[in-house]
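> 3D, please:
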Amino acid sequence: MRKSLLLITAAVLALGAGPALAKKQLVIVVKGLDNPFFEAIHQGCEKWNKENASSDYECFYTGPASTSDEAGEAQIVQDVLGKADTAAVAISPSNAKLIAQTIKTANPSVPVMTLDADLAAEDSALRKTYLGTDNYLMGFKIGEYIKKGKPNGGTICTIEGNTGADNILRRAQGMRDALTGQKGLAELKGEGGWTEVAGCPVFTNDDGAKGVQAMTDILAANPKLDAFGIMGGWPLFGAPQPYRDLFKPMAEKIASNEFVIGAADTIGDEVAIAKEGLVTALVGQRPFEMGYKAPSVMIDLIEGKPVEDPVFTGLDECTKDTVDTCIQK
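Next comes the predicted model:
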């Protein structure tokens, strides 16, 4: 009799407990799942989950299959902002204006922040903070390395990503400002001795192979070109062997600064390429740190705690001579 009562009591308690409550989602939406840079953000997100297994929150990483799918990213943002279990969202906007309009339309009741790439300045009130790289400074440092290699200036081509990506546009502006000593020039026409050649900047939609092909075409059309400013590392980490094939014949020119290449990022094969002397300098971001920090920042926003705006994650600078120690761990 006593045993039967115990079994019945246990069954009632189990029924009363019901299923385990689902965790609230701290959503990270990136430009595309096909980019190793964003996979590093994903790994940071997963590390946070492992270290906070007992939390009521879970870091959830998502994005369109391709970085070229701007509309797909906007649709994902709209969808996650409409879900009941979404507690906060961190977005890396591929097209800043499109994402801004998506946020306006959704009119979210949960905190929204940007990650890696920001909204345009006039839309900044739509998000609580930006977490990631100081993109203007990143571009400025790339420009400083190019200028150090070619102090008297020359001809240059800028390799960019998506036309509406605010982070890439800020880098390009920083590079131009460093090269010329002037602020806000949209194109270089001899200022500071620097001229951007016809057909540049080239927008590659973050496609490495497309970037290498564009550089091949630019070099063929401009055999006396002096420099490339690569605002994202896509040609180096996305198409490393074609990149090597293109620049190995120019290794001596790169070593002597007869030809200068300043590039963004320090992921994938990029540091190895720097060690091989096939790029003058890399200025790298810290995507793993972005993914790891984002959930904690989102929780602070949910709880109404003060959060700085922006929250910068720092830079790493690599040249052939510093590759063994240039990455901040």
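> CA atoms for contacts and neighbours, from now on please.
Fine.
> can you pull out the helices in the protein?
2-17, 36-51, 70-81, 96-106, 135-149, 166-180, 208-221, 240-247, 251-255, 270-275, 287-302 (DSSP state H).
> Adding mean neighbour count and distance to Cys157, write these out as TSV.
Formatted as TSV, these follow (neighbours: other CA atoms under 10 Å; distance: least, CA to CA, whole Å):
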stretch	mean neighbour count	distance to Cys157
helix 2-17	10	64
helix 36-51	19	23
helix 70-81	20	25
helix 96-106	17	24
helix 135-149	24	12
helix 166-180	25	11
helix 208-221	18	8
helix 240-247	18	15
helix 251-255	17	16
helix 270-275	22	20
helix 287-302	21	26
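> how about those helices in TSV, adding distance to Ile261?
Formatted as TSV, the helices of the chain follow (distance: least, CA to CA, whole Å):
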stretch	distance to Ile261
helix 2-17	62
helix 36-51	20
helix 70-81	29
helix 96-106	28
helix 135-149	7
helix 166-180	12
helix 208-221	11
helix 240-247	10
helix 251-255	8
helix 270-275	10
helix 287-302	22
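> Nearest to Tyr61, out of those helices?
helix 36-51 (6.2 Å; CA to CA).
> and the angle from the closest one to helix 287-302?
60 degrees (axes from the mean of the first three to the mean of the last three CA atoms, to 10 degrees).
> and helix 36-51, how far from the chain's centre?
Chain-centre distance of helix 36-51: 13 Å, with CA atoms, centre = their mean, to the nearest Å.
> Second input sequence below; structure requested for side-by-side comparison:
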Amino acid sequence: MTHRLIQVTVLVLACHGIALTGQATPGAANTPNATKEQGSIALLAKSVSDLNFVAAWRGCQEYASRRQYQCLLLGPEGSASPRAQLQALDAAVTTHDIDALAVSVTHSALLAHRLKSLSVPVFTFDSPLSAPYQGLSLAYVGMDNRQMGRELGYLARQLHPKGGTLCLMSAENDTNLNLRMAGVREVLNRGWTELARCPWDSGDSVNRALRQLQTTLTQLQPDVFIAVGHWPVLEPHRLQAMLTALETNGASHHTSLLFATGHLSEAQLSLLNEGLVDGYVAVDFYQIGRAVAQQMIAYLAGENPAAPTPVPSRTYTRDRP
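Next up, the predicted model:
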């Protein structure tokens, strides 16, 4: 897959009361620049195609614009890739005049060498650096990923109090996803067996995740399937069609389906209400964006901001929508 770095910016034209939203490749003639009165902070996403990171950018921009800053969303398009993110990091610091940077980390070891050389303050959000490299970040802002995994484990335990078989889905290398899997396993450490075929590596791909889920339901048939990311439910109409087709063809399954995700759409909630999905643990990326902007701007103002409070996650079930 070819990855292209894109930038998303919002400029508020106060004199006319107009909000102008634009996307541009670096160096394009219409790329807005910060004025002397306006600084720039940036979010380096795993993928700018991921709506969770777009939501985080909106929260970041909302907070920043009230404090004479603009917030840039930078990163590769398409499926998340550590090497594509490293290229995006190189482009971000060479192309843009950034005062502070927050990174959602794909692969800590791969990014660490480049982060060490940066002259701007670095924060992490959504996905922190792994333990050996955490000193490269001034603070991590986001959800407690291990607790998010525990919440998924609690849901599984409520659905199957006697234990059972488990299949996990993740994506390789991502620190936050590894923490979530650790949280699941911490809760389901007795009476549960992980199937040998799992955990699946979704490759951060909706198509791949749906194929893997179909194999799980038709061949592996665990008691519980847990995706520690939102890949299978990112396009809810496709998941609905797949699950409905299984039932129509007489291949109905007994597997409970649980997902970690960002803000839930009406279509994703409908899957829950229709009984096709058994539960979500969701987090508000807009609030993560606001919180990380607050940390960066406070630091740039010479303040010593308090350690960030984790952005809470919320559990959704049919009994607790």
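> how about the helices of the first structure, which one is nearest Glu160 of the first structure?
helix 166-180 (6.5 Å).
> In terms of secondary structure, what does the closest one contact?
For helix 166-180 of the first structure, the packing partners by 3 or more CA pairs under 8 Å, 6 or more residues apart in numbering; DSSP states H and E come out as helix 135-149, strand 154-160.
> got those as TSV, with distance to Lys24 of the first structure columns?
Output for those, formatted as TSV (distance: least, CA to CA, whole Å):
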stretch	distance to Lys24 of the first structure
helix 135-149	31
strand 154-160	36
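> out of these, nearest to Gln241 of the first structure?
strand 154-160 (18.0 Å).
> one step back: and of the helices of the first structure, who's closest to Leu126 of the first structure?
helix 96-106 (7.1 Å).
> Just the residues contacting the closest one, thanks.
74, 77-78, 81-82, 93, 118-120, 123, 126, 164-166 (CA atoms under 8 Å, 6 or more residues apart in numbering).
> Provide the angle between the direction of that helix and the direction of helix 70-81.
30 degrees.
> quick one: helix 96-106 of the first structure to chain centroid distance?
Distance of helix 96-106 of the first structure from its chain centroid, counting by CA atoms, centre = their mean, is 19 Å.
> what's the answer for stretch 164-179 of the second structure, then?
With CA atoms, centre = their mean, you get 13 Å for stretch 164-179 of the second structure.
> Ok, stretch 22-37 of the first structure next?
Going by CA atoms, centre = their mean, where stretch 22-37 of the first structure is centred and where its chain is centred differ by 13 Å.
> what residues does it touch?
Applying CA under 8 Å, 6+ apart, the set of residues contacting stretch 22-37 of the first structure is 38-39, 56-70, 73, 76-77, 80, 85-94, 237-238, 267-268, 287, 294-295, 298.
> residue in the second structure matching Leu282 of the first structure?
With TM-score structural alignment as the criterion, Leu282 of the first structure lines up with Tyr280 in the second structure.
> just Asn95 of the first structure next, same as before
Using TM-score structural alignment, the equivalent of Asn95 of the first structure in the second structure is His107.
> Tell me who's in contact with its match.
Pro82, Leu129, Asn173, Asp174, Thr175.
> ok, those vs Leu239 of the second structure, which is closest?
Asp174 (24.0 Å).
> Find the nearest non-adjacent residue to the closest one, please.
Thr106 (4.7 Å; CA to CA, 6 or more residues apart in numbering).
> residue in the second structure matching Asp177 of the first structure?
Superposed on the second structure with TM-score structural alignment, Asp177 of the first structure falls opposite Glu186.
> pretty sure the residue nearest to Asp174 of the second structure is in contact with Pro82, am I right?
Yes - between Thr106 of the second structure and Pro82 there is a contact under CA atoms under 8 Å: 5.4 Å.
> what's the matching residue for Lys141 of the first structure over in the second structure?
Using TM-score structural alignment, Lys141 of the first structure pairs with Glu151 in the second structure.
> Report the separation between that match and Val292 of the second structure.
Distance of Glu151 of the second structure to Val292 of the second structure, given as CA to CA, to the nearest Å: 24 Å.
> Next: Ser108 of the second structure.
For Ser108 of the second structure, the distance to Val292 of the second structure equals 19 Å [CA to CA].
> show me the contacts for the residue nearest to Asp174 of the second structure.
Contacts of Thr106 of the second structure by CA under 8 Å, 6+ apart are Lys46, Ala80, Ser81, Pro82, Gln85, Ser127, Asn173, Asp174, Thr175.
> how close does it get to Ala92 of the second structure?
Counting by CA to CA, the gap from Thr106 of the second structure to Ala92 of the second structure is 16 Å.
> before we move on, what about Arg190 of the second structure?
Relative to Ala92 of the second structure, Arg190 of the second structure is positioned 46 Å away (CA to CA).
> And Val297 of the first structure, what's its match in the second structure?
Using TM-score structural alignment, the equivalent of Val297 of the first structure in the second structure is Gln295.
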